[in-house]
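A.B. asks: Fold the following and give me the result.
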Amino acid sequence: MILDELVTVTKARLVRHKRRQSLAELKQTITSMPADSKPDFLEILKHPSLHVISEVKKSSPSKGMIVTDFPYLKIAKAYDQAGVDAISVLTEPDYFNGHLHYLREISQVVSAPTLRKDFTIDPYMIYEAKANGAGIILLIVAILSDQQLRDYRELAESLGMQAIVEAYTADEVKRARQSDAKIIGINNRNLKDFKVDFNNSLKLRRLVPADIPVVAESGIQTQQDVKLLADANFNAILMGETLMRSTQKQQLIREFKEA
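C.D. replies: Next up, the predicted model:
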């Protein structure tokens, strides 16, 4: 299963990162950082609208190389100018060709909060996200215990970040709720085989109470898709491949926000 492989390579990457920079050094870096002036993502989601998280992504396990030309700063600035509510940045290097320096550099030039899109399996990665400018992290229910979900979310919040707790099944939505998640993401992509079912988010939306913001993730391609999600009372959508392949990114974002 692809998800198991992703966790394995993430563990190996963590070992390398911890050798290069200790947790104590990471914490010191955070202490010396200026206060974050970007809006809090949870507060953004409380405003009645369908918010857009646009993703900066070079490749994926299912689609391979999505783009060969990858001016990531230009792409992020275009998203920002189009009025997106957050920018997701892939930092997983082995399967997605991501890197932490993409997150760090993008966070420095955009006004929207940034999401570190990775497979968070250790508190070190949360401190690492903060040190590189992230205002949001992703916690995937399928790879974390109930205690980890709660502890990692609380750690992120203590550092001034928010956590999107991502679920794919009804049981995972239940676990996300039991962890007191402030934001729940419903993925249309099964991370075990990377197959996409757009209806998954529509099917599971009813399991999340109205007072918890919900993000629909993956497989969103058209204005009709966006309208269906808006009608289902989703608070936000996360879009990656569709935007990355588009030559009219800003126009597409505006069209989706209007839809």
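
A.B. asks: rest of the way, CA atoms for contacts and neighbours
C.D. replies: OK.

A.B. asks: Can you give me the neighbour number for Pro71?
C.D. replies: Neighbour count for Pro71, taken as other C-alpha atoms under 10 Å: 11.

A.B. asks: ok, which stretches of this structure are helices?
C.D. replies: 2-20, 23-31, 41-45, 72-81, 93-96, 100-109, 123-131, 146-158, 170-178, 199-204, 223-231, 241-245, 249-258 (DSSP state H).

A.B. asks: One more, so I can put them side by side:
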Amino acid sequence: MTVLDDIIVGVREDIETRKRTRSLADVRQAAADAPPVRPFPPESGFGLICEVKRSSPSKGALADIPDPAALAAAYASGGAAAVSVLTEQRRFGGSLADLDAVRAAVDVPVLRKDFMVDEYQFHEARAHGADIVLIIVAALDDAQLEDQLALSAALGMSALVETHTVEELERATEVGASLVGVNTRNLKDLSVDSSRFAQLAAHAPPGAVLVAESGVTGADTVAEYARAGAHLGLVGEALVTGGDPAAAVASFTAAGRAARP
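C.D. replies: Below is the predicted model:
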């Protein structure tokens, strides 16, 4: 199996465990009662989606993050456009409790970043206050992709549709995705090539808001992505390991804005 396949096996097992303690009907009701969705993406300029990320399959442990709310608040003070919260536990050390804490701590939109393979997760995301969800094209067939995009919209959430190849970008175009992530990480072997963003961005849906994902090591990478057409950058490791997340967010955002065509 690929790394992605292996992660999804664990995700499905964990979903079934949660379903035994909280029914889909209960989660749907909680989603209906959740606070209003915060609109995303921003209308103009370049912005950062900043991640609360403890670990990753490629690097292992990255940062302890005992207080995800405090980290999210630092991101917001640095000018983050949104905060991304990893909720997958086995490989990323995240949880829905992290999502709850971050949603209560910041006014900017919050992304539930997970491997979405079941309707249950979308209602769960909204019940825990998510404004945005991640949809990974590589994990879905065409019918599932279309269904997930429609369900996100029905729940009022924005959907970041993540792609890794030209073929996946074409599939995103077919379903009408308007917020499109281009991940420079290969989900089969976890290698990263930041030059892939420019190569793939040329095939993005016309008029789509483009999010450059993975591979950011500093402001120079953010500027590279912005010059190639990124409207947003999604950054995790460089922020949680850098020592001053608020300053890093401000610096990276400024670099992106200066480099935008």
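
A.B. asks: re earlier: out of the helices of structure 1, which is the most enclosed?
C.D. replies: When neighbours are counted by mean count of other C-alpha atoms under 10 Å, the highest per-stretch mean among those falls to helix 123-131, a mean of 21.

A.B. asks: Give me the mean distance between that helix and structure 2.
C.D. replies: Averaged over the aligned pairs, helix 123-131 of structure 1 sits 0.6 Å from structure 2 after superposition, using mean C-alpha distance after the TM-score superposition for structure 1.

A.B. asks: quick one: contacts of that helix?
C.D. replies: Contacts of helix 123-131 of structure 1 from elsewhere in the structure, counted by C-alpha atoms under 8 Å, 6 or more residues apart in numbering, are 14, 23, 26-27, 29-30, 33, 116, 120, 137, 152, 155-156, 159, 161.

A.B. asks: The same query, at a cut-off of 6 Å, please.
C.D. replies: Outside helix 123-131 of structure 1, the residues within contact range by C-alpha atoms under 6 Å, 6 or more residues apart in numbering are Ile30.

A.B. asks: which bit of structure 2 covers that helix?
C.D. replies: Aligned by TM-score structural alignment, helix 123-131 of structure 1 corresponds to residues 119-127 of structure 2.

A.B. asks: doesn't Gly133 make contact with Pro113 of structure 1?
C.D. replies: No: Pro113 of structure 1 is not in contact with Gly133 according to C-alpha atoms under 6 Å; the separation is 8.6 Å.

A.B. asks: shared neighbours of the two, anything?
C.D. replies: Residues within reach of Pro113 of structure 1 and of Gly133 at once, by C-alpha under 6 Å, 6+ apart: there are none.

A.B. asks: on that earlier part again, for the helices of structure 1, give me a markdown table that also has distance to Pro61 of structure 1.
C.D. replies: As requested, the helices of structure 1 are exported to a markdown table (distance: least, C-alpha to C-alpha, whole Å):
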| stretch | distance to Pro61 of structure 1 |
| --- | --- |
| helix 2-20 | 8 |
| helix 23-31 | 30 |
| helix 41-45 | 28 |
| helix 72-81 | 19 |
| helix 93-96 | 6 |
| helix 100-109 | 19 |
| helix 123-131 | 21 |
| helix 146-158 | 25 |
| helix 170-178 | 23 |
| helix 199-204 | 20 |
| helix 223-231 | 23 |
| helix 241-245 | 12 |
| helix 249-258 | 23 |
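
A.B. asks: Those: which one's closest to Ile186 of structure 1?
C.D. replies: Judged by C-alpha to C-alpha, the one of the helices of structure 1 that comes nearest to Ile186 of structure 1 is helix 199-204, at 5.5 Å.

A.B. asks: superposed on structure 2, where does that closest one end up, distance-wise?
C.D. replies: With the two structures superposed, helix 199-204 of structure 1 lies on average 0.9 Å from its match in structure 2, counting by mean C-alpha distance after the TM-score superposition for structure 1.

A.B. asks: okay, that helix sits on what stretch of structure 2?
C.D. replies: Using TM-score structural alignment, helix 199-204 of structure 1 corresponds to residues 195-200 of structure 2.

A.B. asks: Name the residues that touch the matching stretch?
C.D. replies: 184, 228.

A.B. asks: can you do 10 Å?
C.D. replies: 163-169, 181-185, 210-215, 221, 224-230 (C-alpha atoms under 10 Å, 6 or more residues apart in numbering).

A.B. asks: Now which residue in structure 2 aligns to Tyr152 of structure 1?
C.D. replies: Tyr152 of structure 1 maps onto Gln148 in structure 2, with residues paired by TM-score structural alignment.

A.B. asks: Same check on Ile220 of structure 1?
C.D. replies: Alignment note: Ile220 of structure 1 maps to Val216 in structure 2; criterion TM-score structural alignment.

A.B. asks: re the thing from before, close enough to count as contact, the match of Tyr152 of structure 1 and Ala159?
C.D. replies: Yes: under the criterion of C-alpha atoms under 10 Å, Gln148 of structure 2 lies in contact with Ala159, with a separation of 8.7 Å.
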